[in-house]
Every structure is written in C-alpha cells, then in structure tokens.
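Q: need a structure here:
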Amino acid sequence: MKRPIAIISATALVAVGLLLTGCSDPSPAPSADPTTSSPAPTSTPDNGPTILAFGENMTYKDGVAITVSAPEAYTPPSYDVGATHPPYVIFTLTITNGSSENLSPLASPQVSSAGGFATQILHAGDAGGPVAYAPTDVILPGGSVTWQEAFAVNDASQLTLQVSPEPITYTAVVYTNTK
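A: Next up, the predicted model:
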C-alpha cells in the first residue's frame, strides 16, 4: 500500500518542481545603463483623411476603390423624404472591389454644406427611384456597385462628403468642391 503513495508523492514533487522551474525567467535582468536599452518607439502624427475633389478616385492599398461624382442639381419628387429645403443635390457613388477578397460595403456618406449639416433625401416612392440607401450586399473581387444619394444642402458650391467603403477596414476620404 505504501508503494502507490510513494509514486503519487514522487510524481507530485516532480510536477511542483517543473512548475517552479517554468516560473523562473532565464533571461538576464534588464540593464540599468540607459545607453544599452532600446529606443522608445516613435509614433507618426495623424495627418487626417485624404481630401479629393468630387469625381476623383480613391484607391486603397488592397485595390478597393471609391469614387463620388460631382454633385448635380436634383428635383425630388413630392414623396421623397428629407426634401426639406432647396437646393437639392445628388451624388453618384461607386465602390470597386479590386482586392482578392469579398468586400461587405458599409458606406454611410456624411455631407456638410457651408458649415452646416445636409439632410439626406430618401426615395419613398416606387421601387427603382433614383435615390437609395447605400448597398450592403457583398461585392465579389473584380466587381463594383453604383448608387445615388441626394441631400438638401445650404449651399451647393460649398460641399464636403466624407465616406469609406467600409469604416472598420478603410479610412474615410473627404470629397469636396471647396479645395
């Protein structure tokens, strides 16, 4: 009977020894001499978003691209929601997936005009109207999607539109006609 207890005790001693050995750090203690320590990492300043004129193409490193057309005058039908005050403008947005991966777009354009916010206009009439929500269906490699969004703005000659193909992966780009 004493033999199994001795085996268990020996096994427990070996396990505790291995645990204690694993806790020790074989690397030398850090040097107190500041000349031998590695330099602190430096950070680069954030220069903000890329600013482009309407109609220019923004292509990201992986080949995904977004383009926003120059704003055009828009006359909303009476059933469009958000047509609160003229002038009204409409933009054509295109996302192209030039990457090798599927792209799940989540574009949500933010528009400002003459220092104030713009009101998005949504088509509330028959299906197939000119104004729609941004698409969210997957864009396959090599594919693209185009849609239009309209806004009631303060001044059509002073517009900025900030958008990203997908805000978690891609930084936003600012399109403007006030460069």
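
Q: when you work out contacts or count neighbours from here on, use the C-alpha atoms and nothing else.
A: Will do.

Q: number of residues surrounding residue 100?
A: Look at residue 100: counted by other C-alpha atoms under 10 Å, it has 12 neighbours.

Q: wait, it touches residue 141, no?
A: Yes. With contact defined as C-alpha atoms under 8 Å, residue 100 reaches residue 141; the gap is 5.4 Å.

Q: distance check, residue 110 against residue 15.
A: Distance, residue 110 to residue 15, using C-alpha to C-alpha, to the nearest Å: 61 Å.

Q: ignore what I typed, I meant residue 60.
A: Residue 60 sits at a distance of 54 Å from residue 15 (criterion: C-alpha to C-alpha).

Q: just the strands in the chain please.
A: For the chain, strands defined by DSSP state E occupy the ranges 50-53, 57-59, 64-68, 72-73, 88-97, 110-113, 116-117, 119-121, 144-152, 159-163, 173-176.

Q: export these to TSV and tack on mean neighbour count?
A: Shown next, in TSV, are those (neighbours: other C-alpha atoms under 10 Å):
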stretch	mean neighbour count
strand 50-53	17
strand 57-59	17
strand 64-68	23
strand 72-73	14
strand 88-97	22
strand 110-113	20
strand 116-117	14
strand 119-121	22
strand 144-152	21
strand 159-163	23
strand 173-176	23
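
Q: so which of these is nearest residue 81?
A: strand 119-121 (5.5 Å; C-alpha to C-alpha).

Q: from the contact counts, what lies against that closest one?
A: Other helices and strands packing on strand 119-121, by 3 or more C-alpha pairs under 8 Å, 6 or more residues apart in numbering; DSSP states H and E, are strand 144-152.

Q: next up, for comparison:
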Amino acid sequence: MSHPPQQPPQQPQYMGQQQFQQPQPAQPPQYKKRKKWPWIVGGLVLIAFIFGAANAQDNATPSAGSETANADAQAADKQEQQNPAPEENTQQDSSGVTRLDFGETHTWSGGEVITVSAPEEYTSSNQFTQAPEGKRYVALDVTITNKGDDEYNAMSTKLTVQHNGQVAQQNHMAGDSLPDVQLPPGGSTTFTSVYEIDEETGKLQVSVQPNVFASETVYFSGQF
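A: Sure thing, here's the model as predicted:
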C-alpha cells in the first residue's frame, strides 16, 4: 500500500512582500536640565550689593566717638597754633658734635628736652652788684621739659658758658640758682642764669648736658 507524499511546511504569510513588524513601545519625552549657575551668580551679586550698601551707610554716618575725636584733634591743633612748641633743630658737624642757635631745642635719649633762649643784657639794680669795669652781664633763660618715663631733677643739668673763648663766671647774686626741682613725666620748668662777660662783642657759647653722665653735649651759640 503506497503512502501519499508529505507536504513541505508552509512559510509565513507576507503582506505586500514585507513581513509584518511588531510595533515598538513609545519612548518617554526627554526633558532638558535647567542650568543652576545663573541663579547662583545672581544670588552672590545680590548679597554683595546688600553688604556694600550697609558699609556705605556706616561710613556716611559718623559715630559719636568719631565726632568727639575730631573735635579733640581740632582743639589740639588750635592750641598748638596759639602756643607753638620751641623749634627743634639738631645740626651735627663732621665730628658728630651737635651745634644749635640760641632759641632752638634739643631732646636727649632719656627724654630731657632743653632750650636756651637768646641772650639778653642784664643790669643789676643793686649798686654793689654792678659789673666790673670792662665787663657786663648776660642773662640766659633755660627751659627744661621732662618727656621721659621717669622723674627728672632739673638740678642735674650741667651748663658751661664761654665768651670769646674765655670762661664766663656765673653771677650767683643775680638771676636764679640752678633749681632743685623734681620734674615728673611731662613736667617743665624755666630758670634764668646770669654770667659776667667782656664788653666787647664776641661769640657766646653755652654747653648743655642733662646730667654729668650724659654721653651727648649740645652747644648753643651766637654773637653777643
């Protein structure tokens, strides 16, 4: 008995010569990320503006303390203009010696400030203390100020006077003796010393030391 021939497997059906494709699932929409840096920069600019405005207001509005300080400074300037300090001018020659004119001021390292005024003719009202023949008297005002940190006794000051190269003798019967005055820091005193010199005009020189141990001697000089 013969068997019928087997049929080959059937192929998938095509539509319009193309195989039917299964639809793909829809993709979710893509959103662009917003940039954050413009907001950050804007915030920093706003903060800087607020601080700048606050500082400008503080500077424009003076405090009571600053107004008081300005008033004190103006008062001090006015006081200094009315009572100027003695002129200080340190002039050293080639040997390192300090030479000043009368009326100038010098400050030592210890804070002693000394001024020798311009010399003036001195005439005694006492007939028994008149200058000898060929002689005359000269008066010198010496001002001492203590700008150091410790007390200072004006009696420690050492003065020597020469006129035309000769030693001038002090007239202890006229003027003031070297004062035994204790000067606290900031204290000041003035005394007058009288010396006998020749009638002939010449160079008057006064050497000054704040004490005998001072390493610096200052020379005030001028014609008299």
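
Q: TM-score for the pair, please.
A: The TM-score (TM-score structural alignment, normalised by the length of the first structure) is 0.62; 127 aligned residues with a C-alpha RMSD of 2.4 Å.

Q: am I right that residue 66 of the second structure is in a strand?
A: No. Counting by DSSP: H, G, I helix; E, B strand; the rest coil, residue 66 of the second structure is not part of a strand but helix.

Q: that one: neighbour count?
A: Using other C-alpha under 10 Å, residue 66 of the second structure has 10 other residues around it.

Q: gap between it and residue 150 of the second structure?
A: Distance from residue 66 of the second structure to residue 150 of the second structure, by C-alpha to C-alpha: 33 Å.

Q: same question, residue 168 of the second structure
A: From residue 168 of the second structure over to residue 150 of the second structure (counting by C-alpha to C-alpha), the distance is 33 Å.

Q: kindly report the same for residue 218 of the second structure.
A: Residue 218 of the second structure is 22 Å from residue 150 of the second structure, where distance means C-alpha to C-alpha.

Q: kindly report the same for residue 45 of the second structure.
A: Distance of residue 45 of the second structure to residue 150 of the second structure, given as C-alpha to C-alpha: 58 Å.

Q: please apply the same query to residue 98 of the second structure.
A: Counting by C-alpha to C-alpha, the gap from residue 98 of the second structure to residue 150 of the second structure is 25 Å.

Q: cool, and residue 58 of the second structure?
A: The gap separating residue 58 of the second structure from residue 150 of the second structure is 43 Å, by C-alpha to C-alpha.

Q: same check on residue 210 of the second structure?
A: Distance from residue 210 of the second structure to residue 150 of the second structure, by C-alpha to C-alpha: 14 Å.

Q: just residue 119 of the second structure next, same as before
A: Taking C-alpha to C-alpha, one finds residue 119 of the second structure at 31 Å from residue 150 of the second structure.

Q: quick one, helices of the first structure?
A: Along the first structure, the stretches classed as helices by DSSP state H are 2-23.

Q: where does stretch 135-151 of the first structure end up in the second structure?
A: The aligned range for stretch 135-151 of the first structure in the second structure is 179-195, by TM-score structural alignment.

Q: and the end-to-end length of the matching stretch?
A: First-to-last distance for stretch 179-195 of the second structure - C-alpha to C-alpha - comes to 16 Å.

Q: got the contact list for it?
A: With C-alpha atoms under 8 Å, 6 or more residues apart in numbering as the test, stretch 179-195 of the second structure has contacts from 122, 137-155, 161, 168-172, 174-178.

Q: hmm, 7 Å instead?
A: Contact with stretch 179-195 of the second structure is made by 137-155, 168-171, 174-177, as judged by C-alpha atoms under 7 Å, 6 or more residues apart in numbering.

Q: how many neighbours does residue 154 of the first structure have?
A: 20.

Q: how far away is the spatially closest residue to it that is not a sequence neighbour from residue 85 of the first structure?
A: Residue nearest to residue 154 of the first structure in three dimensions, not counting chain neighbours: residue 113, with 5.5 Å by C-alpha to C-alpha, 6 or more residues apart in numbering. Per C-alpha to C-alpha, residue 113 of the first structure is found 13 Å from residue 85 of the first structure.
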